[in-house]
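[1] I would like to see how this sequence folds:
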Amino acid sequence: MKILFLCVVILSSASLTIANDNPLWTSRYSGITTGIDEVRGMVIDNTGNTYITGRSQGSGLNNNYDIATIKYNQNGDSVWVKRFNGGGMGLPVDEPHDIAVDNLGNVYVAGFSIGQDMTSDFITIKYNSIGDTVWVRRLTGDIGINQIAYSLDVDGIGNVYVTGTGGGNYLTVSYNSNGDFLWSKTYNGIGNDFDAAYKLKIKNGFLYVTGISRSVFGSSISADYLTIKYTLLGDSVWIKRYNGTDNNYDEPEDMFIDNSGNVYITGFSRNTSSAESADYLTIKYSSAGDSLWVRRYNGSVSGLDEAKSIAVDNSGNVYVTGRSVSSNGYDYATIKYSSSGVEEWVQRFNGLTFNSYDEANDLALDRFGNVYVTGTSQGTTMIADFVTIRYSPQGTMQWLNRYNSPANREDAAYFIAVDSLGFVYVSGNSVGSNLVADFLTMKIDKSTNIEPFNSSIPDNLSLNQNYPNPFNPETKIKFQISNSSEVTLTVFDNVGREVAVLLNQFLIAGNYEFNFKAKGLSSGIYFYRLSSENFSETKKMILLK
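    Here you go, the predicted model:
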């Protein structure tokens, strides 16, 4: 397996510094058969554990899907794997949509399970820290009525809150720590049509849910953002509806609540009745439910722009990411707004092939205000990879991590988290050699020593002698490229065997410095080769341990 970790700081349009730190670990889950396994949620705890849930094909009737939940320790080792099969008839499908963990290490999963009547039921599962099933709660509607849970959260005393759709209405349910039913609330919108809550958050003793609510009966092209604030006893505090341009379709994708109780929601809002024309749509409400500002982002060309994730820093700055159409594809598009809604910067990532398909799916912040974005991006062979980017609070790209699976198949990251030490966790789906998707989770160490380098654009391609030389165990390799191109930097031992691929990437013209760490190599003579288009140069270096 070759995993490239590219760490960059953009000092100007022509100056980048690279380091070859690989992810600390990657873990793949291929299920119990050769079927499809797809991640649906990820969460981390305060002690370095990572929890993943998703749907996984089993060995039963019709290759049914089970709910598969995994706990990894801080080293990426699987602590436990639990599968849930609801035992439904006909089409036995069980699928999660969200996962949470409490301060005691209990794990909660919510989704749906096809019941005996072949309709879907709310399903909520609680596992303890060692993976034992504490309780399972199935909420069944009337005959023929589907109920699907999309999001959940846990309060400080272990009460669980789940939201989704039931019978075409918002359905929000609360259980205590023992799984006893506490209350349920429904919301039927003004259109008396389909309503579904997609996100639920708890903050400062209140519960917030948001989703879509069709505003015109029988119209699939007219829907609004619909946000409700409840007390933890289920009493409604306020309900807010946002109806965008010309009564068209508006759908929220993510929600964030800050420490003051301000509510931030992002998603997309169609400009017309066409599904191919939409903008990012971000709203800030006060704790009292007043609309403080609404911002639309229309991208670089008119077309489909969809925000997927939102986060807010301690100063109230708002960060949104998603996919935005360009002239020949889709780009990552990440935006920073001030607390008052002023657009501070927009950063677009157009991938390696420039005009490929690039889609950001999730975003997280660290305690310093750095912005981490992950998603899927087509590589030079037009096969999609995990791509994770870190931006400074000022919008400067600091590093980019691209992961191409061993099978060189499609990889798509959907979830990202950053812990208090700055370690980055990413999870998504990765197609393996059997041509079906697996869960793929990785932990990235971002702590790399980065130094500025000359910002001038060189006249030609050249490779410098590493320094220091001899070295133990690290050395710096500088090189210059005069034209943007595919670049490889490879290390060989003294008999010509390839021992490391440091770089295999499209780079813009500029001056580069690579920090080579040779901790896994023994003392001896090595050669490093730079190749780019019609250029190739090799130099010798000596490792003395």
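
[2] Going by C-alpha atoms from here, please, whenever you check contacts or count neighbours.
    Fine.

[3] where along the stretch 351-500 of the chain do the strands fall?
    All strands of the stretch 351-500 of the chain, identified by DSSP state E, counting those that start in this stretch, fall at 358-365, 371-378, 384-391, 397-403, 411-418, 424-431, 437-444, 462-463, 474-481, 485-492, 498-507.

[4] Buried residues, stretch 530-545. List them.
    530-532, 538, 540-543 (16 or more other C-alpha atoms under 10 Å).

[5] Report the two of those separated the most.
    Taking C-alpha to C-alpha, the two most distant members of those are Ser532 and Leu543; they sit 25.5 Å apart.

[6] Take the strands of the stretch 351-500 of the chain and write them to a markdown table, including distance to Lys201.
    Formatted as a markdown table, the entries for those read as follows, by distance: least, C-alpha to C-alpha, whole Å:
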| stretch | distance to Lys201 |
| --- | --- |
| strand 358-365 | 16 |
| strand 371-378 | 21 |
| strand 384-391 | 25 |
| strand 397-403 | 30 |
| strand 411-418 | 17 |
| strand 424-431 | 21 |
| strand 437-444 | 24 |
| strand 462-463 | 53 |
| strand 474-481 | 46 |
| strand 485-492 | 44 |
| strand 498-507 | 40 |
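
[7] Same list, those strands, but as TSV with mean neighbour count and distance to Thr17 please.
    Formatted as TSV, those follow (neighbours: other C-alpha atoms under 10 Å; distance: least, C-alpha to C-alpha, whole Å):
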stretch	mean neighbour count	distance to Thr17
strand 358-365	27	22
strand 371-378	28	18
strand 384-391	25	14
strand 397-403	22	9
strand 411-418	25	23
strand 424-431	26	20
strand 437-444	24	18
strand 462-463	18	15
strand 474-481	19	9
strand 485-492	18	14
strand 498-507	18	11
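
[8] Between those, which one is closest to Gln147.
    strand 411-418 (24.3 Å).

[9] which residues sit against the closest one?
    Identification of contacts with strand 411-418 by C-alpha atoms under 8 Å, 6 or more residues apart in numbering yields 41-44, 361-366, 372-377, 384-387, 403-405, 424-431.

[10] still on that earlier bit, for Ala333, find the nearest of the strands of the stretch 351-500 of the chain.
    With C-alpha to C-alpha as the measure, strand 358-365 is the member of the strands of the stretch 351-500 of the chain nearest Ala333 (7.4 Å).

[11] For the comparison step, fold the sequence that follows:
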Amino acid sequence: MKKIVAITFLFTNILFSQWENQYYSSALYSITLVGKSEAWIAGEDFSIIKLSDNDYLEIKYSGDVSKDFQSIAFFNEKAGFAIGTKGSIYLTENSGEYWKLHSSITDSFLKSGFVVNDSTGWIVGFGGTVFKTQNQGVDWVAISTGYNLNFHSVYFINDSTGWIAGENGIILKTSDGGQIWYPQNGNTNYDLQSIYFVDSMLGWCVGTYGTILITENGGEEWIARESHSEGSLNSVFFIDERQGVAVGSFGTIIRTSDGGNNWTPKESGITINLYSIAMYSRDTAYCVGGNAAVLKTIDGGENWVNINPRINNIHLFDAFFIDSNTGWAVGQNGTILNTTNGGRQWFPQISNTDKDLTSVYFIKSNGWAVGGGEIILKTSDGGKTWSYQNGTSNFYSSSVFFINKNVGWITSDISKVKKTLDGGKTWSEKFIEPYNVFTADFTSIFFLNENNGWVLGSNQFNQGTVYKTNDGGTNWTLVYKSTEYTLNEIFFTNNQKGWMIGNIPYDDAIVLTTDNGGAGWTTAAYLKNYSISSICFIDSLEGYLCGANGKILKSIDGGYNWAELESGTNQWLSSINFIDRNNGWVVGDHTVILKTTNGGTTLAAEENFTRESLDFSLFQNYPNPFNSSTIIKYKLPVESNVKLNIYNLLGQKVSTLTDENKSAGTHEIEFDCSDLPSGVYFFRIEAGNFADAKKLILIK
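    Model prediction:
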């Protein structure tokens, strides 16, 4: 294969991440209430989630996927801590906006945390681990109970009096703030998972094999009660001395209204394990569990609704947003997800198909989704209901694009383009290429208005083609053909400026750009060891790519130079979509949904990304076009080693104008091209970490 020479510079540094994973689907182990309308949740993959007004769920921290948070507790609305595996203790001092790792004090499995007041807190864990803090977690003091069993739960009713429950039915009590602990007889050898008291006398314990214990004398005597459950009960909570709820394995929820003497099973609607329960009032409660389940009741536990339903391990192929709040994502097996709050919550919509959906497009509440079997789905109510418009073939529809609620196009295999003028009620179709072994399967279509559009695709021999229409798709003209790489997606910001991406066999990618509406294309960037699936530009300078291994790239010079952004995932990313300069989403494999609200980089990274670009300058040559010579000017803020080269349209270097150290200031250099033929060339500068390129036109 002929090697393509790059006229690009890929920044070697990786910019700090500002992408939030919006579709968390791992287990949630702990929920705690803070204030009147806020709760905090902790779980697998070192994740911390905030639950706020209107049941908004927001991931506030996500760290090492090899570790889990087991418990979370708050001293007040600002200060709190989360604990978990490998002795992990994380603290927050600013209402959960930032979490910092506490210095290591143990490598034990930490299971339960509890806050007594604004300064005092407790941690218990495996191997008899007990810690106490009296300064909001800044310092933790090891406490000895005399027992080396695994402790699962801790509860205090005041500074002095508290209990610990754990394996083999162990229950310990202290009446002096933890200096002395003495055992209580729970009359069971089953592991106890959770303990709760409403005052110094009345308390409950729950555990494995449906164990429920009740005490009315501070634990001097514990009496077993029937739970009607054979699985593990993992958490218990009482809002007063009579009304309580316990949750456990296989979606078990049991409720009592007589102080725990009698328990009634309630339907949870799920079969996954539930791990923690918290009650706001006699009516409102939340419980959390596996698969990121967050169940809510507003009638005292009679009925429960999962406010965070998850669809796991689905490859999402495309996403589309109509504003900063409302968007859709589509994927395997007919999956359609919808958000109306900027991605804080995603809910499945019923597609009535199990075919893969590869592309989605919306005009206000009117939307279309296409995919396998050339299926076409249509909604007129924002996705509340989806209906079939087509879909009976063995071919694949890969891209849908509408310019208003009536006029739209769809691309399919074997170079097929479909068009509708009535919102999808009827479709006409056109085969652009003759059917043979070289026929391209179209994968992307883009229109600026009812007349001007482009379509591209590739064949089985990794050859890509691009066609353009000026009459809405009645006639198509071949404007580009590659013989060495596939073409995946095309994007335009106006009727002249556009880009497309392709992949070269063996994991290299190429970005091509046009300044004349697609009549001519030049190589903007050659990205070695990247496989790119999607491209999106905000304007003629700022754009994004995403692809394999969780890669997200950003350009601020029209696609010639790209910097890698830290995405926080290594999954395949299929589609990237921005609605403005700040707000964007990426979707991909394993139901990954990422969001940024500041263009994908932190403020520090953004400064690092643009500072040198703002201080260094490469000016357009003059005159341009020119005959035999032209002047190229550039500006340096500091002394730098400068490389200034000339390239032809094939990316081949045809001249080196300078390659030496230059002082700070403005410099000019004359380019004599009397020995070059007429044509379009590029001049490119590298100075420190700055790189830029511009086009010049030689006419003889």
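
[12] How close are the two chains, by TM-score?
    Aligned and superposed, the two chains score 0.50 in TM-score terms (TM-score structural alignment, normalised by the length of the first structure); 347 aligned residues with a C-alpha RMSD of 5.3 Å.

[13] returning to that earlier point: and the buried residues of stretch 530-545 of the first structure, which of them are in strands?
    Judged by DSSP state E, these include 530-532, 538, 540-543 as members of strands.

[14] which of those lies closest to Thr50 of the first structure?
    Once C-alpha to C-alpha is applied, the member of those that ends up nearest Thr50 of the first structure is Leu543, at 36.7 Å.

[15] The closest one reaches Phe516, doesn't it?
    No. Between Leu543 of the first structure and Phe516 no contact is recorded; they are 11.3 Å apart, counting by C-alpha atoms under 8 Å.

[16] Can you tell me which of the strands of the stretch 351-500 of the first structure is nearest to Gly524 of the first structure?
    strand 485-492 (10.9 Å).

[17] by how many degrees do the closest one and strand 474-481 diverge?
    150 degrees (axes from the mean of the first three to the mean of the last three C-alpha atoms, to 10 degrees).

[18] which residues touch strand 485-492 of the first structure?
    498-509, 526-533.

[19] hmm, back to that, could the ones in strands among the buried residues of stretch 530-545 of the first structure be laid out in JSON lines, adding distance to Gly164 of the first structure?
    As requested, these are exported to JSON lines (distance: C-alpha to C-alpha, whole Å):
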{"residue": "Leu530", "distance to Gly164 of the first structure": "54"}
{"residue": "Ser531", "distance to Gly164 of the first structure": "53"}
{"residue": "Ser532", "distance to Gly164 of the first structure": "52"}
{"residue": "Thr538", "distance to Gly164 of the first structure": "59"}
{"residue": "Lys540", "distance to Gly164 of the first structure": "61"}
{"residue": "Met541", "distance to Gly164 of the first structure": "60"}
{"residue": "Ile542", "distance to Gly164 of the first structure": "61"}
{"residue": "Leu543", "distance to Gly164 of the first structure": "59"}
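
[20] What count of nearby residues applies to Leu101 of the second structure?
    Look at Leu101 of the second structure: counted by other C-alpha atoms under 10 Å, it has 13 neighbours.

[21] again, but for Pro348 of the second structure
    Residues near Pro348 of the second structure, counting by other C-alpha under 10 Å, number 18.

[22] Give me the distance between Val134 of the first structure and Gly322 of the first structure.
    With distances taken as C-alpha to C-alpha, to the nearest Å, Val134 of the first structure is found 37 Å from Gly322 of the first structure.

[23] how far away is the closest residue to Ser617 of the second structure other than its chain neighbours from Ser613 of the second structure?
    Once flanking residues are discounted, Ser617 of the second structure sits nearest to Lys635: 4.9 Å by C-alpha to C-alpha, 6 or more residues apart in numbering. For Lys635 of the second structure, the distance to Ser613 of the second structure (C-alpha to C-alpha) stands at 11 Å.

[24] Now for the nearest residue to Phe156 of the second structure once chain neighbours are set aside, how many residues are close by?
    Excluding its sequence neighbours, the residue lying closest to Phe156 of the second structure (C-alpha to C-alpha, 6+ apart) is Gly162, at 3.9 Å. When neighbours are defined as other C-alpha under 10 Å, Gly162 of the second structure has 24 of them.

[25] Could you do Ile697 of the second structure as well?
    So Ile697 of the second structure, with other C-alpha under 10 Å, has 16 neighbours.

[26] Okay, and it sits in which element?
    Using DSSP states H and E, Ile697 of the second structure sits in strand 690-698.

[27] and that strand, what does it pack onto?
    helix 603-615, strand 679-687 (3 or more C-alpha pairs under 8 Å, 6 or more residues apart in numbering; DSSP states H and E).

[28] ranking the ones you listed by burial, who's on top?
    Comparing these by mean neighbour count (mean count of other C-alpha atoms under 10 Å), strand 679-687 comes out on top with a mean of 20.

[29] counting contacts, what elements does it pack onto?
    When contacts are defined as 3+ C-alpha pairs under 8 Å, 6+ apart, strand 679-687 of the second structure packs onto strand 640-647, strand 690-698.

[30] Which strands and helices lie in contact with the first one?
    Using 3+ C-alpha pairs under 8 Å, 6+ apart, the elements in contact with strand 640-647 of the second structure are strand 653-662, strand 679-687.

[31] Turn the ones you listed into a markdown table, including distance to Ala524 of the second structure.
    As requested, these are exported to a markdown table (distance: least, C-alpha to C-alpha, whole Å):
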| stretch | distance to Ala524 of the second structure |
| --- | --- |
| strand 653-662 | 14 |
| strand 679-687 | 10 |
